[in-house]
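# would you be able to build a 3D model of this:
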Amino acid sequence: MDQDTAIAAFSALAHPTRIAVFRLLVRSAPQAVPALSIASRLDAKPSTLSGHLAILRRAGLIASTRHQREIRYEANLPSVNAMIGFLLSDCCGGQISHCQDILTMLGEETGA
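Reported below is the predicted structural model:
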């Protein structure tokens, strides 16, 4: 991920509703979540939520698919991985042993 793409992704997340949507979709991965379910779970107005979803989609953080009249959203996990890789690529001057706290946290999150 280049710097401009990373800035766009981080900017898209710089809003309480958008980061809540993103976190919900990451937790739900790899399952897609219907837009109305997202609105209900986050207690957000569907009309307002659609704008936030569009911003996240343009930043490449989420993807959408249409199933008849329903639109489902999912986290774009390769993009999420690229964003995390961008953040950590220079971490600790390449000394992975200095990143143990991060690795431990990721292991706890995934149950590893």
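
# from here on, just use CA atoms for contacts and neighbour counts.
OK.

# now what about stretch 81-98, what contacts it?
1-2, 6, 9, 99 (CA atoms under 8 Å, 6 or more residues apart in numbering).

# which one of these has the most neighbours?
residue 9 (21 neighbours; other CA atoms under 10 Å).

# is it correct that it is in contact with residue 60?
Yes. With contact defined as CA atoms under 8 Å, residue 9 counts as touching residue 60 (7.2 Å).

# for the residue nearest the centre of the chain, which non-adjacent residue is spatially closest?
What sits nearest the mean C-alpha location of the chain, by CA atoms, centre = their mean, is residue 22, with 4.1 Å. In space, residue 22 comes closest to residue 75 once its chain neighbours are excluded; the distance is 6.9 Å by CA to CA, 6 or more residues apart in numbering.

# distance of that neighbour from residue 107?
20 Å (CA to CA, to the nearest Å).

# which one's more surrounded, the two?
Between residue 75 and residue 107, residue 75 has the larger neighbour count (other CA under 10 Å), namely 27 against 11.

# next, the second sequence, to be compared with the first:
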Amino acid sequence: MENKTAVTLLTALAQESRLSIFRLLVQHGPEGLPAGKIGELLGIPPATLSFHLKELSRAELVLARQAGRFVFYSVNFPTMNDLLGFLTENCCAGSACEVSDPGCQSCL
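Alright, predicted model coming up:
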């Protein structure tokens, strides 16, 4: 992943409502949620929610699919995983470790 791409993705997440939307969608997996349910669960008005979903979609962090009269949104997991990989690719001097591994001092 290029630095410019990572900045675009991180910029899309660098807003409280968008981060909340993204985290909620991560919890709901590939099935995702209809837009109305996202707004209801997070208390975000429809016009504001639409703006934030558009920003996340433009960054390709979320995907939209039509199901009848509803639009469902879900996380673009390959993009999310690419970003996580980019952010951690040089962790622990390139050796495999878990951030929660108490033996990996450089990750704490």
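
# got a TM-score for the two of them?
The TM-score (TM-score structural alignment, normalised by the length of structure 2) is 0.88; 102 aligned residues with a CA RMSD of 1.4 Å.

# what about the residue nearest to residue 22 of structure 1, distance to residue 63 of structure 1?
Distance from residue 75 of structure 1 to residue 63 of structure 1, by CA to CA: 6 Å.

# what do you get for residue 69 of structure 1?
16 Å.

# returning to what we had before: for the residue nearest to residue 22 of structure 1, give me its contacts.
By CA under 8 Å, 6+ apart, residue 75 of structure 1 lies in contact with 22, 25-26, 29-30, 32, 61-63.

# what's near enough to touch residue 2 of structure 1?
Residue 2 of structure 1 touches residue 86, counting by CA under 8 Å, 6+ apart.

# and residue 18 of structure 2, by the same measure?
By CA under 8 Å, 6+ apart, the contact set of residue 18 of structure 2 is 12, 52-53, 56.

# again with residue 62 of structure 2
22, 53, 56, 73-76.

# now intersect the residues you listed with the strands, please.
73-75 (DSSP state E).

# the strands in structure 2, which residues?
In structure 2, the strands defined using DSSP E lie at 33-34, 62-67, 70-75.

# turn those into TSV, including distance to residue 91 of structure 2.
Formatted as TSV, those follow (distance: least, CA to CA, whole Å):
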stretch	distance to residue 91 of structure 2
strand 33-34	33
strand 62-67	26
strand 70-75	25
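
# for those, which one ends up most surrounded?
Comparing the strands of structure 2 by mean neighbour count (mean count of other CA atoms under 10 Å), strand 70-75 ranks first with a mean of 20.

# what segments of structure 1 are helices?
For structure 1, the helices defined by DSSP state H cover 3-12, 16-28, 35-42, 46-58, 77-88, 100-110.

# now these as JSON lines including distance to residue 94 of structure 1?
JSON lines is the format used below for the helices of structure 1 (distance: least, CA to CA, whole Å):
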{"stretch": "helix 3-12", "distance to residue 94 of structure 1": "19"}
{"stretch": "helix 16-28", "distance to residue 94 of structure 1": "27"}
{"stretch": "helix 35-42", "distance to residue 94 of structure 1": "39"}
{"stretch": "helix 46-58", "distance to residue 94 of structure 1": "31"}
{"stretch": "helix 77-88", "distance to residue 94 of structure 1": "9"}
{"stretch": "helix 100-110", "distance to residue 94 of structure 1": "12"}
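
# residue 45 of structure 2 versus residue 77 of structure 2, what's the distance?
26 Å.
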